[in-house]
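Enquirer: Structure here, sequence nowhere to be found:
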């Protein structure tokens, strides 16, 4: 049945954002930015307390929300139906498979109707559960709640948990006594959210954020002491490097990693020594990346050293871990990218990918024998987890495809036995045979073959009549897995083809694929995406003007660039938290992410070539007097990653410049940040809005 809804062209007049010319000169070029004033001067304070936002800016944002609400007037019932439909595919009282650690097995679960996770444990050999932390209870009365880390102590008596109640990713860490369920007086503010315990459970390490929201300091907190006395263990001096904590699978070492997008440096801390000082593995060298595991007297190191573009695995003595002592264990193989690894007592397990499909490889330390776990579908997702324990012969892998719900299997490394521990339930029903998943390749302008993963209902006509939701990201070396997504079935069941463009800037085809989509080669990302749209048209999956593009964050930048370059290809564009004001952001070294982003995009202030490259594609700076497709931009006021003013400025310039098309809609969550709503069902409301927009773009709804 077709449902009649008010078309976009019946909207009231769009808000007009005042233009306040701001001009600056750089590298001999004059830049005029009429909407620079939308960046609040007190933006740091706004991240912590949104109520201090300038009233004129707030009024503009509220007008945008009112306009977006008007655009969706009459669709409320349909959106609610979509939410109910998507919610019906979620097992509401779902839980993870318990992970054993000593006397207990730890897991998270949701109660029916609950928005937030419950962090639980039970005796290892079975028995009643204990709810260590109730996310729903902690979220009561909070407009926003995001649970960060929830890390139990080695003696199993305590749990360190972090929470963000603003959406700005400032996490406060508290410590809960698991015997009586109360929190200790210890309260550590302005952290990244996770904790790594000392082996004797007397305290923990954490990462502190600086005044510019950058994770730069590792501190050691001893229980019962004032946070003012927390010792600084490591402090990063380069604003281009962020700090994070990890721990080896052996539990012997805490890992302090300082890195940007192409260089890393790791320090070891003896986890058993509460007074330990960090010890450097290998000094940072530009474009040298490495990760560290521990096995006996050796470190196991995953690295791109010696021209190993897709990475190799080496060993080094713990006593002398520097690069001069590195010896190959798993040699570099061009085209096969090693993504991650873990060292167990008797086995090395690694995840690698070749031509956009992953596999898990198991290696016996004693014999060197290897065995691979892979699947035969054209496109699928695969990962593994080693759990908490080191002395184990069991790993857990996770498999799904765009038609196959997730399966969790335990794999016995000694016997090869596989035990299904969990298959994702779809309560409303799902038959994989009703769907088809395919892997296509698009030819980019320079001849590169760009993979596309797609899913559609079996039996649809491949005559170009189907609408298509085309998703893309293509930055930071992140790959987009061809995994099962229950939400997209709401579009697929209405006749959509859902496709993922594995464009350059990711690592689907190795590290080279990433390098060919960054800095001066960034435009390859955009032309790859457009080529994917054209390939879907040529193959009969859809037609010009029937594609809705979708991307978020750096993928939102992709959306803005694609809209500038090929507006007639798309019926609509969904840009979530879009990084569209690339030039101005990369020129502002005080913003949280700017210095660490320079290796990804270039430093336009110091490098004229980088400036001209960014200026050539930055979506905000390349808005043209042309007709644009309908655009929906979604963002969060307290987002420290893509600040609210980027999409606000972009929307204002689009409306002031475009000669037709649209509408341009902007919905800002006034109580959330980069990830949007934190509750699992609240998030469905945002997805329903985006899917309603997609359906409106292609000409209406079909129930």
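Expert: Sure, I can see it. Note that the structure is predicted; figures quoted are calculated from it, not measured.

Enquirer: C-alpha from now on. contacts and neighbour counts both.
Expert: Fine.

Enquirer: any idea where the helices of the protein begin and end?
Expert: Here the chain has its helices, by DSSP state H, at 43-48, 55-71, 76-87, 135-139, 489-492, 511-515, 523-538, 554-565, 582-587, 594-601, 608-617, 645-657, 680-697.

Enquirer: For the fifth one, give me every contacting residue.
Expert: Yep, that's helix 489-492 we're talking about. Helix 489-492 is contacted by residues 82, 85-86, 455-457, 497-498, 691 when judged by C-alpha atoms under 8 Å, 6 or more residues apart in numbering.

Enquirer: between those residues, which is nearest residue 76?
Expert: residue 82 (9.8 Å; C-alpha to C-alpha).

Enquirer: Residue 374 is in contact with residue 397, correct?
Expert: No. If you go by C-alpha atoms under 8 Å, residue 397 and residue 374 don't touch, sitting 10.7 Å apart.

Enquirer: ok, those two, which is more surrounded?
Expert: Between residue 397 and residue 374, counted using other C-alpha atoms under 10 Å, residue 397 has the larger neighbour count: 19 against 15.

Enquirer: how close does that one get to residue 121?
Expert: To residue 121, residue 397 is 21 Å away according to C-alpha to C-alpha, to the nearest Å.

Enquirer: go on, residue 72?
Expert: The gap separating residue 72 from residue 121 is 44 Å, by C-alpha to C-alpha.

Enquirer: repeat for residue 207
Expert: Computed as C-alpha to C-alpha, the residue 207 to residue 121 distance reads 26 Å.

Enquirer: putting a second one here so we can go through both:
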């Protein structure tokens, strides 16, 4: 470990904050000045410290990188999906960082059997729509935002961010000639939606707080100013634009954390006026899908008015208030949405911390009262299932994705009529990987207040306990950490590390109440659930504190930062990825990106003294104390617009000043990346190898 005397000492510049009579002196707020050379020098010095401390892991990092690379089929192809008269797919080529997005012509109208995927050769007649490797030349960072082809297949709109700040440039390519048009649209949000006629494209721009707030219409080739279609002045609401699966309607969706509103327009009338489906009402969330049932156009509305776990209604398009219940509220199942096709409806929901889908065949239905759903089941109970790429409204099969913690992901075509499942592709894992060598299971932890918290536990079979363990958690925004396979994770499992996800309150695994009991003034349940999960693992002799690392990222970084203050003795290491660890400072400043929309999640400490005091009591940064902290590795990005680098930088500076242990507190800042970290798959593998090597050291697995 690095000598503590070598740690760069951050200067202290007192900055005073006063709210609700509480005066706080912040010595490290000066680190927010991104353009200050002294700030950059501090970040670079911290990077040097991290590099020195982890230099001994260089061979291990190289080995892990090699394992990820050797297990990955680098030249590969996604299963082609039919869109119009083309098979559409993505290809990767060994040695190239980014995917190629391609299409190939279809031989006939009745051809629904996708071509066999070999991974080596292009399909006959292949057209490369976009080679991001060429597009990214000369850049340190590259992110593809929009990627949308007109219904007639002649024009491509795509957007790119080459800095990492999520500010995209929208470009257009004529797919008939291969010509890249000179007209562009600067500083857009990621998405873009074409009108039916391919003459108009809708896109979003953002306000100063990086909130998508305005929908614009660009008339391709017209040479006229873009038309402002919609603007949302309420800073709590994000704006989105898209189309129904049927392509019959364009929809603008508005959403705060607790309220939503949908505006609809016929796709045949792109210059017309959008109409509200349901006017917004505080606390009511809903979304809308278009279906044709019994020959009638219907809106399917998933909502939570007097239905905590949501219910599904349907209504005639010309009167969305004339609703009837299609799927009633269920206290045991959280309804997440419905997808409509010409012949089927697909319901997505979760029950007992597991995502599920159910399918209704509507071909013979005369009305919604004839619609009934049947759950699609799999042998492995701890798994994830959901719709995969299904771009066509009318297709004889449904494309489904399936995976678990130990089973590589599968793409399956389901024949709804016969029930036959056609395996199109299983994720290739090179080498001698055998799922039978691994095991996954569910355990339940009794939290301090008696709540049963689920754990997902993954390991190689035969691992002796107590074992090196990585405990991961998120617990915010009703996001669920579902079962999923990871090639990179095998490098931990094969070295005897047990991977555990704590499905803590604040997430969505157990229904809407699980989320409600882990936000605003119940947020501390998120942290104590994680601590109780760690104690359960230690008390049951599954692991020991010397072998346990806790990990969280973004809002999960808030979790892991709070846990470091609550129970530092339980962990050998804390891995915090782009961590939101200075939440009170951020949420008190409405001028910062994303602050106002976060008030529904955390509360508004500006206006509410109780919220202020509550956040003050758990803020990781503000509660750093003279404690024996475990080793901590914080990872951040200089250009992150979601969780600014400042949070991790301030937190680490304060930890280094206060920790009474000799354990290294490290900060690694990517100087040319955003919230998602580095771009390019090989760079990402290097970053994963860096993180895994540190985890292996801290758990004692090496």
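Expert: On my side now, so go ahead. Keep in mind that what you see is a predicted model, and the values were worked out from it rather than measured.

Enquirer: so what number do they get for TM-score?
Expert: Here the superposed chains carry a TM-score of 0.94, computed using TM-score structural alignment, normalised by the length of structure 2; 678 aligned residues with a C-alpha RMSD of 1.4 Å.

Enquirer: circling back to that earlier point, would you tell me which one of the helices of structure 1 is buried the most?
Expert: Neighbour counts (mean count of other C-alpha atoms under 10 Å) averaged over each of these peak at helix 554-565, with a mean of 26.

Enquirer: on average, how far is that one from the matching bit in structure 2?
Expert: Helix 554-565 of structure 1, aligned to structure 2 and superposed, deviates on average by 0.5 Å (mean C-alpha distance after the TM-score superposition for structure 1).

Enquirer: List the buried residues in stretch 319-334 of structure 2.
Expert: Buried positions in stretch 319-334 of structure 2, judged by neighbour count with 16 or more other C-alpha atoms under 10 Å: 320, 323-324, 326-327, 329, 331, 333-334.

Enquirer: These into TSV, with extra columns for distance to residue 684 of structure 2?
Expert: Shown next, in TSV, are these (distance: C-alpha to C-alpha, whole Å):
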residue	distance to residue 684 of structure 2
320	46
323	48
324	48
326	44
327	42
329	42
331	40
333	36
334	34
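
Enquirer: Out of these, which comes closest to residue 481 of structure 2?
Expert: Taking C-alpha to C-alpha as the measure, residue 334 is the one of the buried residues of stretch 319-334 of structure 2 closest to residue 481 of structure 2, at 14.6 Å.

Enquirer: Looking at the alignment, what corresponds to that closest one in structure 1?
Expert: Using TM-score structural alignment, the equivalent of residue 334 of structure 2 in structure 1 is residue 337.

Enquirer: Next up, the contacts around the spatially closest residue to that match that is not a sequence neighbour.
Expert: Ranked by C-alpha to C-alpha, 6 or more residues apart in numbering and with sequence neighbours excluded, the top spatial neighbour of residue 337 of structure 1 is residue 310, at 4.4 Å. Residue 310 of structure 1 sits next to 304, 332-338, 510-512 when contact means C-alpha under 8 Å, 6+ apart.

Enquirer: Take those residues and lay them out in JSON lines including distance to residue 588 of structure 1.
Expert: Formatted as JSON lines, the contacts of residue 310 of structure 1 follow (distance: C-alpha to C-alpha, whole Å):
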{"residue": "304", "distance to residue 588 of structure 1": "31"}
{"residue": "332", "distance to residue 588 of structure 1": "39"}
{"residue": "333", "distance to residue 588 of structure 1": "40"}
{"residue": "334", "distance to residue 588 of structure 1": "38"}
{"residue": "335", "distance to residue 588 of structure 1": "37"}
{"residue": "336", "distance to residue 588 of structure 1": "37"}
{"residue": "337", "distance to residue 588 of structure 1": "34"}
{"residue": "338", "distance to residue 588 of structure 1": "35"}
{"residue": "510", "distance to residue 588 of structure 1": "31"}
{"residue": "511", "distance to residue 588 of structure 1": "29"}
{"residue": "512", "distance to residue 588 of structure 1": "29"}
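
Enquirer: re earlier: may I ask you to confirm that the match of residue 334 of structure 2 is in contact with residue 511?
Expert: Yes. Between residue 337 of structure 1 and residue 511 there is a contact at 7.1 Å, judged by C-alpha under 8 Å.
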